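**Student:** could you work out the structure for the sequence below:
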Amino acid sequence: MVIKWILTYRAIDFSGYCARYVDNTRLYLIDERWGTEQTRDLLNHIGTHQLPVQTIVIYGYSFDLESIRELEIGLKQLDQKVNLVKRY
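**Tutor:** Modelled structure (predicted):
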């Protein structure tokens, strides 16, 4: 028995970085080249309610520690709670 699972997502651009938005609740940040400009753009989208997100999933090997820490601090300062999940 083979089960096919097709996941549809919407690609969202954050200052040149392509993120994947799934089920209107989860944002996947998988690719490399994430930096301060992308963090600022993402936080602006969430903070101005342009992008409703409950969970952000990042692939830890694609991010340097400074970028992860900057994202964690920024998410804590938002009005709404956004979970950050790091996968390795």
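**Student:** CA only for contacts and neighbour counts going forward, please
**Tutor:** Fine.
**Student:** which outside residues touch the helix or strand containing Tyr28?
**Tutor:** When elements are assigned from DSSP states H and E, Tyr28 belongs to strand 26-29. Residues outside strand 26-29 that contact it (Cα atoms under 8 Å, 6 or more residues apart in numbering): 18-22, 53-59.
**Student:** please give me the structure for this one as well, since I'd like to look at both together:
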Amino acid sequence: MTTSAEDFYRIARNDDEILHRLSGIQDEAVFIGTIEDIARERGFSLTSEEIRLAIFNLTEIVQSVANDDELTDFELEMIAAGIPINCEQETVKA
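**Tutor:** This next block holds a predicted model:
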């Protein structure tokens, strides 16, 4: 995982403007493109592949960034939308 993705997530998880822009997007390509745009606006350089990897490893990033905080509403929405929680290389575990 890139530090840049974690740093961006650290900011995004509590930023109402970012969360508002991302909420309700159901198309993966649009979601990733929007994250790329927001990241660029905030001074981050994230590729679509880095964003896909970050989404795939969301649990790892949340654990790294949250420091045992409760999940944010956005994180709960991501989980409810079907983002895998326990993932290993190409395999989703229940």
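**Student:** need the TM-score from the superposition.
**Tutor:** After superposition, the two chains reach a TM-score of 0.37 (TM-score structural alignment, normalised by the length of structure 1), with 57 aligned residues with a Cα RMSD of 3.8 Å.
**Student:** can you tell me which of the contacts of strand 26-29 of structure 1 end up in strands?
**Tutor:** Using DSSP state E, the members of the contacts of strand 26-29 of structure 1 that fall in strands are 18-22, 55-59.
**Student:** let me have the residues you listed in TSV, extended by neighbour count and distance to Asn83 of structure 1.
**Tutor:** Converted to TSV, those look like this (neighbours: other Cα atoms under 10 Å; distance: Cα to Cα, whole Å):
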residue	neighbour count	distance to Asn83 of structure 1
Cys18	19	20
Ala19	19	16
Arg20	17	16
Tyr21	20	14
Val22	15	15
Thr55	15	5
Ile56	18	6
Val57	16	8
Ile58	20	11
Tyr59	15	14
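**Student:** what's the farthest-apart pair in those residues?
**Tutor:** Cys18 and Thr55 (16.6 Å; Cα to Cα).
**Student:** can you show me the strands along structure 2?
**Tutor:** For structure 2, the strands defined by DSSP E cover 86-88, 91-93.
**Student:** winner for burial among those?
**Tutor:** strand 86-88 (a mean of 14; mean count of other Cα atoms under 10 Å).
**Student:** helices or strands up against it?
**Tutor:** Judged by 3 or more Cα pairs under 8 Å, 6 or more residues apart in numbering; DSSP states H and E, strand 86-88 of structure 2 is in contact with strand 91-93.
**Student:** where do the helices of structure 2 begin and end?
**Tutor:** 3-12, 16-22, 28-41, 48-56, 58-66, 73-80 (DSSP state H).
**Student:** actually structure 1, sorry about that
**Tutor:** 36-47, 65-76.
**Student:** and the last one with helix 36-47, angle?
**Tutor:** Going back to what we said before, that points to helix 65-76 of structure 1. 20 degrees (axes from the mean of the first three to the mean of the last three Cα atoms, to 10 degrees).
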